[in-house]
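Colleague: Could you work out the structure for the sequence below:
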Amino acid sequence: MSKFKKGKQGDLPAISTASLPDIVFMLLFFFMVATVMRDSSLMIENILPAADQIEKLKKDRTAFIYAGKPSSQFKQFGDEPRIQFNDAFIDVDQVKPSVLAAQAELVEELQPKFVVGLKVDKETHAGLVSDIKQELRKANTLKVMYIVNAKTEE
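Modeller: Predicted coordinates:
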């Protein structure tokens, strides 16, 4: 009789799972970096006018005010043009406190460089835009930019 038993020949060794946590964290990190967070849900129809000279601005010091008719999901708010700031409809008299609150949320060194972007539907009346600009003046927010689509060459 032999002293040693012969084990089963041809068995595969178990798969090593030592590197599995590394792979999981690498995938998690990739998706965290590659995912873009949505800024706000658009609750109005917003067809921007076209322009031929445009400049891109960083979004880290910018707040956007949208103006236009409510979209089809929000028809309960009527057909008149409305103002949207972040994810809520606001009235003209709420523009100043909303903008000041958004400016206060910024880092202290970016607050003097704060810019308000107006994304106004091209069917919106100029009176509403003028009212928004008056409220921005009251809030001492004088850096205002108009957001437009790039003009396409035909």
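
Colleague: okay, CA-based contacts and neighbour counts for the rest of this
Modeller: OK.

Colleague: Now the residue most central in space within the chain: which helix or strand?
Modeller: Most central in the chain under CA atoms, centre = their mean is Asp39, positioned 2.2 Å from the mean C-alpha point. Asp39 is part of no helix or strand when elements are defined by DSSP states H and E.

Colleague: Now do the same contact list for it.
Modeller: Listed by CA atoms under 8 Å, 6 or more residues apart in numbering, the contact set of Asp39 reads Asn86.

Colleague: just the helices in this protein please.
Modeller: 20-34, 95-104, 126-138 (DSSP state H).

Colleague: Among these, show me which one is buried the most.
Modeller: helix 95-104 (a mean of 17; mean count of other CA atoms under 10 Å).

Colleague: For this structure, just list every one of the strands.
Modeller: 50-51, 62-68, 82-85, 88-90, 115-120, 144-146, 149-150 (DSSP state E).

Colleague: returning to that earlier point: could you save the helices of the chain as TSV and add columns showing distance to Ile83?
Modeller: Below are the helices of the chain laid out as TSV (distance: least, CA to CA, whole Å):
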stretch	distance to Ile83
helix 20-34	31
helix 95-104	9
helix 126-138	9
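
Colleague: Quickly note the distance from the closest residue to Asn86 other than its chain neighbours to His125.
Modeller: The shortest distance from Asn86 to any non-neighbouring residue, by CA to CA, 6 or more residues apart in numbering, is to Ser40 (5.5 Å). Separation of Ser40 from His125 (CA to CA, to the nearest Å) stands at 23 Å.

Colleague: Sequence B follows; please return its structure for comparison with A:
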Amino acid sequence: MAKFKKSSSTSQDIPTAALPDIIFMLLFFFMVTTVLRETTIMVEQKLPKSTQLNKLERKSLVSYVYIGKPKQPNLYGTEPKIQVNDVFIETKDIVRFVNVEKDKLSEVERDQITMSMKVDIEAKMGIVSDVQEEFREANARKVLYSSLKRTD
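Modeller: Sure, this is the predicted structure:
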């Protein structure tokens, strides 16, 4: 009887030719979907401290309003300014800002929008009360005052 020799020339290597393509696709995906910073804060921010804080449920329904002295006083002056979305606005423009922010949301979520005020501890109460009045005119009833947690 003749012996048949089993000749097998198959290789046990794993093909890695497509591996760089997969890595670059993942890299591009994360580069496109990652948000590094939403706004550049151009006012001073020393937030007050508080003892009782509540965490927000949905941050997508929050629009931020920053109030404080400008970081560049030679360009913008030394009086407290109102900043929203990388621009300074006047108190009369707040109603328009709120309406633009509401238009970004779906109709169901428009009444759930929360306006978060990040006010510098040195800011005068007059500008804060003016902003509150404008929020009332714009029918933005949920107002949040941001603060830091007291550690003592």
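
Colleague: among the strands of structure 1, which is nearest Ala101 of structure 1?
Modeller: Among the strands of structure 1, the nearest to Ala101 of structure 1 by CA to CA is strand 62-68 (10.5 Å).

Colleague: Show me what that closest one packs onto, helices and strands only.
Modeller: Counting contacts by 3 or more CA pairs under 8 Å, 6 or more residues apart in numbering; DSSP states H and E, strand 62-68 of structure 1 packs against strand 82-85, strand 115-120.

Colleague: right, and Gly77 of structure 2 touches Gly68 too?
Modeller: No - counting by CA atoms under 8 Å, Gly77 of structure 2 does not reach Gly68; the two are 11.4 Å apart.

Colleague: Tell me which of the two has more neighbours.
Modeller: Gly68 (24 against 12; other CA atoms under 10 Å).

Colleague: Now do the contacts for the more buried one.
Modeller: Counting by CA under 8 Å, 6+ apart, Gly68 of structure 2 has contacts 43-45, 80-82, 119-120, 122-123.

Colleague: quick one: the nearest residue in space to it that is not next to it in sequence and Met42 of structure 2, what's the gap?
Modeller: Of all residues beyond its chain neighbours, the one nearest Gly68 of structure 2 is Pro80 (4.6 Å), with distances taken as CA to CA, 6+ apart. Look at Pro80 of structure 2 and Met42 of structure 2: by CA to CA, they are 11 Å apart.

Colleague: coming back round to it: okay, the strands of structure 1 in CSV with distance to Lys96 of structure 1 next?
Modeller: Output for the strands of structure 1, formatted as CSV (distance: least, CA to CA, whole Å):
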stretch, distance to Lys96 of structure 1
strand 50-51, 28
strand 62-68, 11
strand 82-85, 11
strand 88-90, 10
strand 115-120, 11
strand 144-146, 13
strand 149-150, 26
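
Colleague: List just the one of the helices and strands packed on strand 62-68 of structure 1 that sits closest to Thr17 of structure 1.
Modeller: strand 82-85 (49.4 Å).

Colleague: what's near enough to touch the nearest residue to Ile47 of structure 1 once chain neighbours are set aside?
Modeller: Nearest non-adjacent residue to Ile47 of structure 1, counting by CA to CA, 6+ apart: Asp121, 5.0 Å away. Neighbouring residues of Asp121 of structure 1 by CA under 8 Å, 6+ apart: 45-49, 66-68.
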